[in-house]
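Peer 1: What follows is a predicted protein model with its sequence.
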Amino acid sequence: MPPDPRSLQRRLFGLPSGADATTAISYRDAADRVAGIDDPVQLDELMNRAATAGDAMLLRAALAHAYQHGWRSLVTTYGGAAADELLNAA
């Protein structure tokens, strides 16, 4: 049975299960921050900084933004195996 794309999206882009209020606020702020980015190069730079800093919520929000814009190379670069599954299931 192929993987469920919605489940993979939640795993990649959503809040971790059991996330507390601070994590939820951090994710919402990160999603707001990336919402205005319309250049994949600019998003790549932000994702690189987030990955280097260990900012998981910013990276998740940026992954969701990249996926929504169809910037597959960013999703595969920063999303790992779950991203590959999602892109192959779509």
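Peer 2: Here it is on my side, so go on.
Peer 1: From now on I want contacts and neighbour counts done on CA atoms only, so please keep to that.
Peer 2: Fine.
Peer 1: in stretch 14-21, what's buried?
Peer 2: By 16 or more other Cα atoms under 10 Å, the buried positions in stretch 14-21 come out as 14, 15.
Peer 1: Residues in contact with that stretch: which ones?
Peer 2: Outside stretch 14-21, the residues that touch it by Cα atoms under 8 Å, 6 or more residues apart in numbering are 23, 24, 27, 57, 60.
Peer 1: let's see it at 10 Å
Peer 2: Under the criterion Cα atoms under 10 Å, 6 or more residues apart in numbering, residues 7-8, 10-11, 23-24, 26-28, 56-57, 60-61, 63-64 lie in contact with stretch 14-21.
Peer 1: With stretch 27-39 instead?
Peer 2: Residues from elsewhere that reach stretch 27-39 (Cα under 10 Å, 6+ apart): 13-15, 21-26, 42-43, 46-47, 55-66, 69, 71.
Peer 1: here's the one I want to compare it with:
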Amino acid sequence: MTLQHLDDQIEAIRAEAGKQRNAYNDHRRFLQESPNLTPAGVEAELVPLEKSFRENMQALMAQETDLVAGAVRDLERRVYGTAGTSPDAVITFRDAQERAARLDTIEEARDAMSRAIRSKDTGLGQAILGRALEQGWRSVIDAYTQDNPQIAEAINDLATLTRFQRDDTQRLRASMIYL
């Protein structure tokens, strides 16, 4: 899945939310302006309408969240592969993850990535890449990408989606669309 395709799907979900919001507002206005309903009658009609609208918005927001999470999972599989099933592979994977998690600065990560690339330690390189994606350490991501050009697009897409998921402005924007 390309990011453009994902973006198109998100925009379609958000457009649907806009349509539902407009329909809700129109129906609400119609009820409030209806000469045939008392204030109690209007309220009785609005309660289930509002409940249904909130449920629909929550479902659309969940659909967007699931779509992005699924794209991240797919990209992670393309970038990282699997840890393996042998005891040695699992231990090596865990060790690399622990070592990468201890990297606190971009300088430490750059040095560790350079060593992993020089020694062709794929597992450690992938673990450091994961840490770099979490922290937004672009130069570390670029170092890995240069050594692995065959998956550069997937890595860059994963970096973009990781930033998107963590961006407070994007989360606020989505919340405003669906609330």
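Peer 2: Thanks, I have it. It should be emphasised that the depicted structure is a prediction, and the values quoted were computed from it without experimental measurement.
Peer 1: thinking again about what came up before, which entries within the contacts of stretch 14-21 of the first structure meet the buried criterion?
Peer 2: Among the contacts of stretch 14-21 of the first structure, those scoring as buried are 8, 11, 26, 27, 56, 57, 60, 61, 63, 64 (criterion: 16+ other Cα under 10 Å).
Peer 1: on that earlier part again, out of the contacts of stretch 14-21 of the first structure, flag the one nearest to residue 82 of the first structure.
Peer 2: residue 8 (6.6 Å; Cα to Cα).
Peer 1: before we move on, back to that, the contacts of stretch 27-39 of the first structure in strands, which ones?
Peer 2: In strands, judged by DSSP state E, none of these are found.
Peer 1: returning to that earlier point: return the subset of the contacts of stretch 14-21 of the first structure lying in helices.
Peer 2: 7-8, 10-11, 23-24, 26-28, 56-57, 60-61, 63-64 (DSSP state H).
Peer 1: ok, now how distant is residue 75 of the second structure from residue 68 of the second structure?
Peer 2: Between residue 75 of the second structure and residue 68 of the second structure the computed distance is 11 Å (Cα to Cα, to the nearest Å).
Peer 1: shared neighbours, these two?
Peer 2: With Cα under 10 Å, 6+ apart as the test, residue 75 of the second structure and residue 68 both reach residue 161.
Peer 1: before we move on, back to that, now for the buried ones among the contacts of stretch 14-21 of the first structure, which pair is the farthest apart?
Peer 2: Put simply, by Cα to Cα the two of those set farthest apart are 8 and 26, 21.1 Å from each other.
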